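In: give me coordinates for this.
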Amino acid sequence: MDFNLRTVNVTRYITPLREGGSLPALAEADDDFKYVLKFRGAGHGVKALIAEFLGGEIARYLGLPVPELVFATLDEAFGRTEADEEIQDLLKFSQGLNLGLHYLSGAITYDAATNDCDEVLASKIVWLDAFITNVDRTFKNTNLLIWKKELWLIDHGAAFYFHHSWDNWKTTAITPFTLIKDHVLLPKATKLEEAHNEFTSKLTENSIKELVNKIPEDWLLWEDKSLSPEEIKEVYFQFLSIRLANAEIFLKQAQDARTTLI
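Out: Predicted coordinates for the structure are as follows:
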């Protein structure tokens, strides 16, 4: 699996996308494609970008439909002409390496009341979100799009929530993910055991190590921690490896939550 993302230079800020508190934006890059840009200068900073990168690339590795991720560079002069002071500040503090998701033009938000989802795909997405501890993908905020009649996964920036406190990552790694009870696709996830068997055989420590090693060092220079970039990478690697080795724990949690639901 190739975890090497393309790098693009952002050439035009088009419009803010004011969902949530992170102020993502629609932007154009020097490859003439449009991207939903996630900024390092937003609320949760580079940790949200790391979660987006790891969550999105794990999903892609497992064969789930995710828009292409790219590293997106903002020049220091970018945004100086922006009239909105809040956006201008965001762009100023986001100079350097950010993250972009290929923009799915014409996509609509998934609505559980009107859109269907295959039971196998639903089960795979539920398993993924339990694995990466993704607190988003609820009925209120599905983070799913319908594009060209297919379901696409977006926005994994709220995953790996342990890294905001950091101290209890070993405990979190073996903790059932109780918030899975709120997952928008849980009612349709009748094939959790099958998804579990497929994904635990496909994911390996080697693939996890390869992915974690691709986290840009620029995103690992944390002022609030004394850890080196290599030490931070090792924690992400250990978290994912331990969680994978104990996947039965969050699988059972999801199965029990679904039983209660139905």
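
In: only C-alpha atoms from now on, for both contacts and neighbour counts.
Out: Fine.

In: for the residue most central in space within the chain, which non-adjacent residue is spatially closest?
Out: Note on the chain: the residue nearest the mean C-alpha position is residue 156, at 2.1 Å, using Cα atoms, centre = their mean. Of all residues not flanking residue 156 in the chain, residue 52 sits nearest, at 4.5 Å (Cα to Cα, 6 or more residues apart in numbering).

In: another for comparison:
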Amino acid sequence: MAIPQLRTVTVTRYVTPLREGGSLPAIAEADDGFLYVLKFRGAGQGVKALIAELIGSEIARALGFRVPELVFANLDTAFGRTEPDEEIQDLLKASVGLNLALHYLSGAITYDQAVTKPDAETASKIVWLDALITNVDRTARNTNMLTWHRELWLIDHGASLYFHHSWQDWEERARSPFAMIKDHVMLGYATELEMVDEQFKAILTPETIRSIVALVPDDWLHWDGNDATPEELRNVYAQFLETRVAASQIFVQQANDAREILV
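Out: A predicted model of the protein is given here:
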């Protein structure tokens, strides 16, 4: 499998905030002429949300899902000085440097399974992905899926990998079931988890996982209260995911049990 790469752009214009996002992302234009959904390092969860977004999105892409292109987005110190909204101006000031952005899918609409019922394989694949990366944010209230050109796209993985917010007992958490899967928007249709489990474990080799984790820049891996080096932190992310893939039957069984209760 080809090693993933991310382009780097410079943000040139703040277009509009997306206030439905808790971290106040925004649509912005970059120096390549494209529009992006910009995720800010100065938002509430800081760089850890960007790390989860990057790793979760690129794992999804490796597994064959459609995910908007991710780019590193540089924010200059002068950017946003004329922004009249104080909250946004503070966010921009706190986000100078390297941020993360997703290619803006103009005209995309929120996926609605009442309109387009998912097939069992697709539902099972998405449930497996979210159980792997412990994504708490794919519920009926907020599906974080879009329909664009009649195809399903996955977005917003910043709430994944929540073990890194405490960084305690990560080995135990890697082998734990994912109880929040009971709220997954596609759980009721996910009847082929065992088949998907076999397919996806063959794709997510340690080499693939480590090539994705290697994308996380050093700049995002210096945390208050943690003296580990960037390489040591990347190694924990990789080991967490490798362990979780190897022990996938634990979260597959949890999802199957939760689906039986649901249906």
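
In: care to give me the TM-score?
Out: Superposed pair, TM-score by TM-score structural alignment, normalised by the length of structure 1: 0.98. Supporting alignment: 262 aligned residues with a Cα RMSD of 0.9 Å.

In: returning to that earlier point: need the contact partners of the host helix or strand of the residue nearest to residue 156 of structure 1.
Out: Using DSSP states H and E, residue 52 of structure 1 falls within helix 45-61. With contact meaning Cα atoms under 8 Å, 6 or more residues apart in numbering, helix 45-61 of structure 1 is reached by 1, 3, 38-40, 65-66, 69, 98-99, 128, 132, 154-160, 163-164, 211-212, 215, 219-220.

In: residue 83 of structure 1 in helix, strand or coil?
Out: coil (DSSP: H, G, I helix; E, B strand; the rest coil).

In: so how far is residue 89 of structure 1 from it?
Out: 11 Å (Cα to Cα, to the nearest Å).

In: what does residue 59 of structure 1 give?
Out: In terms of Cα to Cα, residue 59 of structure 1 sits 32 Å off from residue 89 of structure 1.

In: same thing with residue 148 of structure 1?
Out: With Cα to Cα as the criterion, residue 148 of structure 1 and residue 89 of structure 1 are 36 Å apart.

In: please say which of the two ends up with more neighbours.
Out: A count of neighbours by other Cα atoms under 10 Å puts residue 89 above the other of residue 148 of structure 1 and residue 89, at 15 against 12.

In: surely that one is within a helix?
Out: Yes: secondary structure of residue 89 of structure 1 (three-state DSSP): part of a helix.

In: which ones are touching it?
Out: So residue 89 of structure 1 contacts nothing (Cα under 8 Å, 6+ apart).

In: redo that, cut-off 10 Å
Out: Residues in contact with residue 89 of structure 1 (Cα atoms under 10 Å, 6 or more residues apart in numbering) are 41, 42, 79, 80, 82.

In: all helices of the stretch 51-200 of structure 2, in order?
Out: Using DSSP state H, counting those that start in this stretch, the helices assigned to the stretch 51-200 of structure 2 run over residues 86-93, 120-132, 170-174, 193-203.

In: out of those helices, deepest packed?
Out: Mean neighbour count (mean count of other Cα atoms under 10 Å) peaks for helix 120-132 among those, with a mean of 22.

In: how close does that helix sit to structure 1?
Out: The superposed helix 120-132 of structure 2 is, by mean Cα distance after the TM-score superposition for structure 1, a mean 0.7 Å from where its aligned residues fall in structure 1.

In: returning to that earlier point: tell me which of the helices of the stretch 51-200 of structure 2 sits nearest to residue 237 of structure 2.
Out: When those are compared by Cα to Cα, helix 170-174 sits nearest residue 237 of structure 2, at 9.1 Å.

In: I'd like to know which elements the closest one is packed against.
Out: helix 230-246 (3 or more Cα pairs under 10 Å, 6 or more residues apart in numbering; DSSP states H and E).

In: now the helix it packs on on structure 1. Mean distance?
Out: Averaged out, helix 230-246 of structure 2 is 0.8 Å away (mean Cα distance after the TM-score superposition for structure 1).

In: next SSE after that helix?
Out: Heading C-terminal from helix 230-246 of structure 2 (DSSP H and E), you reach helix 248-262.

In: of all the residues in that following helix, which ones are buried?
Out: 248, 249, 250, 251, 252, 254, 255, 256, 258, 259 (16 or more other Cα atoms under 10 Å).

In: and the fourth one, how far from residue 245 of structure 2?
Out: The spacing between residue 251 of structure 2 and residue 245 of structure 2, counted by Cα to Cα, is 10 Å.

In: pull up the overlap in contacts between these two.
Out: By Cα under 10 Å, 6+ apart, the residues touching both residue 251 of structure 2 and residue 245 are 132, 175.

In: about what we covered before: tally of neighbours for the residue nearest to residue 156 of structure 1?
Out: 24.

In: thinking again about what came up before, reformat the contacts of residue 89 of structure 1 as JSON lines; add neighbour count.
Out: Shown next, in JSON lines, are these (neighbours: other Cα atoms under 10 Å):
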{"residue": "41", "neighbour count": "18"}
{"residue": "42", "neighbour count": "20"}
{"residue": "79", "neighbour count": "20"}
{"residue": "80", "neighbour count": "13"}
{"residue": "82", "neighbour count": "13"}
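
In: sounds good, over and out.
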